[in-house]
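J.: Mind folding the following:
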Amino acid sequence: MPISRRLLPALLLPALALASCNYGSIPNEANIDISGDYVGRIVGSDGKSALLDVTVVEKDLRVTGTVKSRDTGETFNVVGTRSVYNASPVTADMTAELGSGSVCEGGFTNRYVIEATFIRGSRYSGAGATGYVNHSVCNAGSKTYERVQFNSGSLELARK
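T.: Next comes the predicted model:
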């Protein structure tokens, strides 16, 4: 059944109202480039913190990074993905798997899962990020990774 010509203006009005409210789950804004050097810290539930130097490289929604502890000098690499383009803020999910020879999946002794939400610093560049780090250690008895408090906590990153 065709729509009456008198009804078309009435249907158009709600559509325009929703469009003017930017109705939708992902804002259509300029892409944020999260590549760069950051200084950061992890704050654990016990209040202790660790300072980090972080380098992030993104390409085609893939994210790689290098994390260096200022306290121990240890360096490890993280890999993951970022949220789709033109989404702001940008969320990056990354994993680092360290050590070898364990009975857990993949044979790693330690696993770090990182989620960081980068905020806009300028139209095209991220200023920094907040998020969290979950550190898990292989439990040989259960052959599963179990979360530990050490090196787990909230994450803060600021562009250098």
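J.: make it CA atoms for all contacts and neighbour counts henceforth
T.: OK.
J.: Would you check how far apart residue 136 and residue 56 are?
T.: Residue 136 is 22 Å from residue 56, where distance means Cα to Cα, to the nearest Å.
J.: more neighbours, these two?
T.: Neighbour totals were compared for residue 136 and residue 56, and residue 136 leads with 21 against 17 (other Cα atoms under 10 Å).
J.: Determine the number of other residues adjacent to the closest residue to that one other than its chain neighbours.
T.: Excluding the flanking residues, the one nearest residue 136 by Cα to Cα, 6 or more residues apart in numbering is residue 147, at 4.0 Å. Neighbourhood size, residue 147 [other Cα under 10 Å]: 16.
J.: Just list what the longest strand anywhere in the chain packs against, helices and strands only.
T.: Taking DSSP state E as the criterion, the chain has its longest strand at strand 144-159. For strand 144-159, the packing partners by 3 or more Cα pairs under 8 Å, 6 or more residues apart in numbering; DSSP states H and E come out as strand 36-43, strand 110-120, strand 126-139.
J.: Can you lay out the ones you listed as TSV showing distance to residue 93?
T.: Converted to TSV, those look like this (distance: least, Cα to Cα, whole Å):
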stretch	distance to residue 93
strand 36-43	16
strand 110-120	5
strand 126-139	10
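J.: to compare against the first, here's another:
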Amino acid sequence: MTFAAPTNLVPAQESTPAPEVASFNVKAGLAQMLKGGVIMDVINVEQALIAEAAGACAVMALERVPADIRKNGGVARMSDPRMIREIINAVSIPVMAKVRIGHIVEAQIIESLGVDYIDESEVLTPADESNHINKHDYKVPFVCGCKNL
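T.: Down below sits the predicted model:
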């Protein structure tokens, strides 16, 4: 009996490399740059440009106010990726976006868009309250907003 190597496998040299991650010191240093500045919540490019012109140190891209979404019985999810990308392309200041607690795929999508910071946010409807995202798996630093200290 002879053995034939399978032809449908990807050769080892062409495999996808493991994702790169930034060191904790790099991520913490980037977040420190926001200290003392104003981060404005914006829902479109026009508001992002106004925030930038007014001196905001960063903008948080939101489709709608999460509290209003929940009040009306909806699920507050990450914002539309198209809207986030439009804001990124329009301003020169850092752009942040929120993801639901425990929603790894939302964080991967947001990171792939090129945001400067991710907020795993308790103001959005949690996907998994017990298991938060492992922030060390991402190149993009995470920030933390909260409802109550």
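J.: care to give me the TM-score?
T.: Here the superposed chains carry a TM-score of 0.27, computed using TM-score structural alignment, normalised by the length of the second structure; 65 aligned residues with a Cα RMSD of 4.5 Å.
J.: can I assume residue 139 of the first structure is in contact with residue 145?
T.: Yes - when contacts are counted by Cα atoms under 8 Å, residue 139 of the first structure is listed as touching residue 145 (5.9 Å).
J.: So for those two, which residue has more residues nearby?
T.: residue 145 (19 against 16).
J.: Check the gap between the nearest residue to the more buried one once chain neighbours are set aside and residue 149 of the first structure for me.
T.: Closest residue in space to residue 145 of the first structure, ignoring its immediate chain neighbours: residue 138 at 4.4 Å, by Cα to Cα, 6+ apart. Per Cα to Cα, residue 138 of the first structure is found 14 Å from residue 149 of the first structure.
J.: Between these two, which has more neighbouring residues?
T.: Each of residue 138 of the first structure and residue 149 has its neighbours counted (other Cα under 10 Å); residue 138 has more, 20 against 12.
J.: any idea how far residue 130 of the first structure is from the more buried one?
T.: 27 Å.
J.: do residue 81 of the first structure as well
T.: 16 Å.
J.: related to what we said a few turns ago, out of the helices and strands packed on strand 144-159 of the first structure, which gets nearest to residue 94 of the first structure?
T.: Residue 94 of the first structure lies closest to strand 110-120 among those, at 5.1 Å (Cα to Cα).
J.: outside of that closest one, which residues touch it?
T.: Under the criterion Cα atoms under 8 Å, 6 or more residues apart in numbering, residues 32, 34, 88-99, 126-138, 145, 155 lie in contact with strand 110-120 of the first structure.
J.: Can you give me the buried ones in whichever strand or helix holds residue 29 of the second structure?
T.: Using DSSP states H and E, the element containing residue 29 of the second structure is helix 24-32. Buried residues in helix 24-32 of the second structure, counted by 16 or more other Cα atoms under 10 Å: 27, 30.
J.: which is the next helix or strand following that helix?
T.: Counting by DSSP H and E, what follows helix 24-32 of the second structure is strand 39-42.
J.: That following strand packs against which elements?
T.: Using 3+ Cα pairs under 8 Å, 6+ apart, strand 39-42 of the second structure sits against helix 45-53, strand 58-61.
J.: out of the ones you listed, nearest to residue 89 of the second structure?
T.: helix 45-53 (9.0 Å).
J.: helices or strands next to that closest one in the packing?
T.: Secondary-structure packing of helix 45-53 of the second structure (3+ Cα pairs under 8 Å, 6+ apart): strand 39-42, strand 58-61, helix 81-90.
J.: and the angle for the helix or strand residue 110 of the second structure falls within with helix 81-90?
T.: Using DSSP H and E, residue 110 of the second structure falls within helix 104-113. Computed by axes from the mean of the first three to the mean of the last three Cα atoms, to 10 degrees, the angle separating helix 104-113 of the second structure from helix 81-90 equals 30 degrees.
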